[in-house]
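# Predicted model and sequence follow; I will ask about them next.
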Amino acid sequence: MNEETKSGQIFDLPTLKRLYKFVKPYQKQFFLLIGVIIVSAVLSPLLPLLIKYTVDGPIAERNLGGLLTMMALMVATLVLRGIVQFSNTYLSGWLGQNVIMDVRMQVYEKIISLRLKYFDNTPVGRLVTRTISDVETLSDVFSEGMAAIVGDILQLILIIGVMFYTDWKLSLVSLSMIPLMLFSTYVFKEKIKDSFNEVRAAVANLNTFVQEHISGMNIVQIFSNEDQEYRKFVDINTKHRKAHIRSILYYSVYYPVADVISSAGIGLIVWYGANQIMDLQMSFGTVLAFVMFNNLFFMPIRQLADRFNTLQMGIVSTDRILKILDTDEITPNTGTHIPGKVEGSVAFENVWFAYNDEQYVLKNINFSARSGETVALVGATGAGKSSVINILSRFYDINKGEIRIDDLPIKTYDLDALRRSIGIVLQDVFLFSDTIENNIRMGDQSITHDQIVEAAKLVGVHDFIERLPGGYTYNVRERGSSLSVGQRQLISFVRAMVHDPKILVLDEATSSVDSETETLIQQAIEKLMKGRTALVIAHRLSTIQEADKILVFDKGEIVESGSHAELLEKGGVYAELHKMQYKEVEKVNLD
């Protein structure tokens, strides 16, 4: 069964125990809520009893003083019930909101600690649903689920007890409609559960479709596919509407049926009670009290179906949240070494790596880069170049072999310290919807504005930033959409420079820009690489001719290595790649 549509068990004790752990920091408020629920249940049958004693006592005896006393007691009861209902509503809501805030923070903290492999196999929309929608469902568990069910059941028990204490024969008459009410409630519960599952599946499909197509809107419009995609959306939205209408239909049928059953119970009470009154076997106040008892009794039964469904959905959401919290797909921080100073030498020794099982994308990789050296990685797409970045920073862990920085295995380094010592500039630069300054600082408050300006001047983008509205406070919008590819790339260089890593990785840093911007970027790269160990991945061989060493990758293996001149002299794979690119450049120039 699809994870989005499966239903949970109401009394899933292991999950409920885990859920209670989230409540533990708020035990005082939780037990206070239980106390309020108990008081509320005790007060429920009190008003009908007071009315019975008022009708049979002061009213029947024409005792004005006694009537005023009973009226005062009823007013006090109503005021107390109002206070208790307020406390119940506020405490359950307060508890729910505090718990879901804590859970949401735990889920997000877990998500940002997960290794990239997890995100490769998990849709982003699902993680968003877990963090937002599923966590929000837990609020309903506290406000309308668990606590409310306890209160309803306790209220039913107390009302039945008071009814039998008052008149056992009339109690049996009142309760004669219970089997019919329970049957209709059970049928409604099962039907509404199925419709809720359909609604949940439809919402998940809507979320996935909208998120995916908004992200890929440029592709939709490039291929003039708007009408077709709109028709798909209409189809998904129609299924969502039908699922909702189905649930509305069940509610529309159930509540009138429940009211008819409840009214039939009142009719039986009045019929039987009237006969007893005429035979002088029962007082009018008792019959009136039982009419009120009937309404108080059947109301929680009608609500229980909804309560149980809310609790079921909460159990399912909790179970899905716990699966994220329990996942071990995190990069273990196996090391404790925090170097005072990183020299920057890098060595790969017999490294084998696979994203999935034994399908190796890197096979027996051996190379080294001394501190301050520039090593270029070239080869066809899919040859394994980018995988070198992923395993150097431990975004993924290798299967066999050893990677060393300054002659120490990278697993001996503290993970944060390791990643702080490596600066990565990717081809597809990601900027958050925030200011330029915050995108450069990336949360490191020790980096001052003056340092950012100095780094921007070194890279050569200070003037461009100053021309923007607000300068360094300019909001670049989602993914930096208000900037060009080259501008985003240059800002990423400033980001790398201001964090001052000793090891620098450049992944296709100039592959998507025009010649003029490429010149600016090349100048920025030269300044950025100065005094640093650099691993440069490039398709344009003209950009890495000055590298100290060039590694040629093919199908996950290093097939050639050497300087630009040495590799050309060999006349192998690199020479062939160089020859092909030279012809392409000549062709472009001729055109």
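Looks like it arrived, so ask away.

# going forward, measure contacts between C-alpha atoms and count neighbours the same way
OK.

# Might one say that K385 is in contact with G379?
Yes. Using Cα atoms under 8 Å, K385 makes contact with G379 at a distance of 7.4 Å.

# Comparing the two, which residue is more hemmed in?
A count of neighbours by other Cα atoms under 10 Å puts K385 above the other of K385 and G379, at 28 against 23.

# leaving aside the residues next to it on the chain, what's closest to that one?
Spatially, and ignoring its direct neighbours in sequence, K385 is nearest to L377 (6.3 Å; Cα to Cα, 6 or more residues apart in numbering).

# repeat for D554
D554's closest residue in space is A383 (Cα to Cα, 6+ apart), at 4.9 Å.

# Give me the three-state assignment for that neighbour.
coil (DSSP: H, G, I helix; E, B strand; the rest coil).

# okay, pairing it with this:
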Amino acid sequence: MSGPGGRMMAAGAGSPSQRSMDFKGSSKRLLRQLAREKVTLWWMVAAGVLSVAASVVGPKILGSATDLIFAGVVGRQTPGGPSKEETVSRLREEGEGGLADLLSGVDFTPGQGIDFDAVGRVLLVALAVYVAAGLLMLVSTRLSIRVINLTIYRMREDVQAKLSRLPLSYFDRQQRGEVLSRATNDVDNISQTLQQTMGQLINSLLTIVGVLGMMLWISPLLALVALVTVPVSVLVATKVGKRSQPHFVQQWKSTGTLNAHVEEMYTGHALVKVFGRQDESARAFQEQNEALYEAGFKAQFNSGVMQPLMFFISNINYVLVAVVGGLRVASGTLSIGDVQAFIQYSRQFSMPLTQVASMANLVQSGVASAERIFELLDADEQEKDAPSAARPHELRGRVALDGVAFRYEPDKPLIEDLSLSVEPGQTVAIVGPTGAGKTTLVNLLMRFYEVTAGRISLDDIDIANMSREDLRSRIGMVLQDTWLFGGTIAENIAYGAAREVTREEIEEAARAAHADRFIRTLPDGYETVIDDEGSGVSAGEKQLITIARAFLSDPVILVLDEATSSVDTRTEVLIQKAMAQLAHGRTSFVIAHRLSTIRDADVILVMENGSIVEQGTHEGLLTAQGAYARLYAAQFAQAVAEVD
């Protein structure tokens, strides 16, 4: 199933895999996409800062409640009368220095129990703070979702717009399934990555900063103890990230390759079965599926190692803080409430680090997909239309080629010094062996490709100076491979018009194409819904619908490419009548495979190796006994005998 561009496609499809992953560059570019929602981002960050600030203050407030409770317990167990200072001094005199140090850090009143009113007030403040933190986080999350969805919305628009600006040569080099995978799977993966990481990542970073500030305020010494494990965490995250990133890149490239294979096999499943290639197709699928499994397993395993390692480091940090904090409480340097708050802060500090590390696999996967999208967006586009596009003063359909040269590869000429003049209303049949350049000539006329040298003019205007939209709106095409989209038959016919058309115009085009009769026999007539495969209508009926579409576009120039090769004799007669009526009075280029079209053409062009080796009428070329006569004898003589 390798078409004319198969070799180029195979060569081009592999080229992106040779490029290494630019993690930093792609990440920055993805962030710039998000930065286009700058105002919403600032509000999101502001809500996140306030939410984190409230949640960070919470443990300190709860620590105050713990201090009140502990002070009440100590006060109740201490004889009333003496003051706190006198009680501590008496303990030192009795040789209880350790207990005296502990109680010196407790704000208790001897003989008094727990002040439940004060504890209640502190707990109410804590509750209010945590409720505010939750509400602010809800606001931040909502804004984050808005930013992400708008960014992905624009990215899909950018991809769609880019695809419309890419030249035909790009799609010749790339497998269709690979392009579809980038436009769907990779964009969806970026969306999921941002949804699962962006809000949490910002919250985690803000939490780290806020918690670190509170820890330094409570005890710089304990803060330094907690920070001992941070360099180890950073080192682990960096090493694991670098190790797993290439596997994520390969995972998404393998996904694109596998999708391309599946799409190709599904599209050509009939050919696969006809030529008995099911086993070969299954083996290719198995190989590519195995490659995807290996890349996915290695990516997930390597990145998955990060979270348990970070948990281990977090537990070491917890033990160090608990031991040093206990010693500080025993010495009376810190209150037990402060140590309780600090232990909470140490957990809050290590948890975001663990979360950031655990998100590394998602981030790496998303950035790998982002690079594939950016590769698509950075692909060379077709040349832009001239700033002041020219238009013919009068639409007649005169086409002239003057010294046209073209090559797909710089060192492989295909068409050299091709000159031709076609008068308005003439029918030009183009014949020649496969690879002679027949379809390429049509592609140049449509500006799917740009000429390497020379010029092509329409009504004395160089088509390079015309806008592509204006040029193509004057040309109607009926190809061998019909294309219909999911919708009603009326909508498919109306697709050919650049303006709003009435039902009467649609039906008139269908009658001209000899399609009206079979359409009315369908259950819902013109409102019959067909899918993109044209299910429910035959190959010939699909061809008649495309001819009706061409009628409705009312082109000046008509291009026909083997439009009756796969239909029965009766339908062929209908299609030929429809095409003859469509071609009447229009300049027509026919890539000819049928004798009736060739014999009735005003001019027959015989192409070999990209050059016109002969041109003339059917009878004149046969008399000349040249290339056309040899081609005619080889390909058409038997068919003539059958027709006659």
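Yes, it's here. Since this is a predicted model, take the numbers as computed values, not measurements.

# about what we covered before: now the helix or strand containing the residue nearest to K385 of the first structure on the second structure. Mean distance?
For L377 of the first structure, the element it lies in under DSSP states H and E is strand 374-379. Superposing on the second structure and averaging over aligned pairs (mean Cα distance after the TM-score superposition for the first structure), strand 374-379 of the first structure comes out at 1.5 Å.

# residue in the first structure matching V129 of the second structure?
Using TM-score structural alignment, the partner of V129 of the second structure in the first structure is T77.

# OK, contacts around its match?
Taking Cα atoms under 8 Å, 6 or more residues apart in numbering, we find T77 of the first structure in contact with L43, L46, L47.

# Could you find the counterpart of the residue nearest to K385 of the first structure in the second structure?
So, by TM-score structural alignment, L377 of the first structure is matched to I430.

# residues in contact with that match?
K438, F589, V590, I591, A592, I604, L605, V606, M607.

# What about the residues you listed, which are in strands?
When DSSP state E defines the strands, the subset of the contacts of I430 of the second structure inside them is F589, V590, I591, I604, L605, V606, M607.

# Distance to Q300 of the second structure and neighbour count for those residues - can I get that in TSV?
Output for these, formatted as TSV (distance: Cα to Cα, whole Å; neighbours: other Cα atoms under 10 Å):
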residue	distance to Q300 of the second structure	neighbour count
F589	56	24
V590	55	27
I591	53	24
I604	62	26
L605	60	27
V606	59	24
M607	56	23
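
# Now tabulate those residues in JSON lines and tack on distance to S104 of the second structure.
Listed next are these as JSON lines, based on distance: Cα to Cα, whole Å:
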{"residue": "F589", "distance to S104 of the second structure": "102"}
{"residue": "V590", "distance to S104 of the second structure": "103"}
{"residue": "I591", "distance to S104 of the second structure": "101"}
{"residue": "I604", "distance to S104 of the second structure": "110"}
{"residue": "L605", "distance to S104 of the second structure": "108"}
{"residue": "V606", "distance to S104 of the second structure": "108"}
{"residue": "M607", "distance to S104 of the second structure": "105"}
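
# returning to that earlier point: quick check: the gap between the residue nearest to K385 of the first structure and D194 of the first structure.
55 Å (Cα to Cα, to the nearest Å).

# Check E402 of the first structure too.
Following Cα to Cα, the distance that separates E402 of the first structure from D194 of the first structure is 53 Å.

# quick one, strands of the first structure?
Using DSSP E, strands in the first structure cover 346-354, 360-369, 374-379, 400-405, 408-409, 422-425, 503-507, 533-537, 549-554, 557-562.

# Now tabulate the ones you listed in CSV and tack on distance to I452 of the first structure.
Formatted as CSV, the strands of the first structure follow (distance: least, Cα to Cα, whole Å):
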stretch, distance to I452 of the first structure
strand 346-354, 28
strand 360-369, 29
strand 374-379, 25
strand 400-405, 28
strand 408-409, 32
strand 422-425, 16
strand 503-507, 18
strand 533-537, 22
strand 549-554, 32
strand 557-562, 37
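
# N439 of the first structure: which of those is closest?
Judged by Cα to Cα, the one of the strands of the first structure that comes nearest to N439 of the first structure is strand 422-425, at 13.4 Å.

# Identify the residue range in the second structure corresponding to that closest one.
Using TM-score structural alignment, strand 422-425 of the first structure pairs with 475-478 in the second structure.
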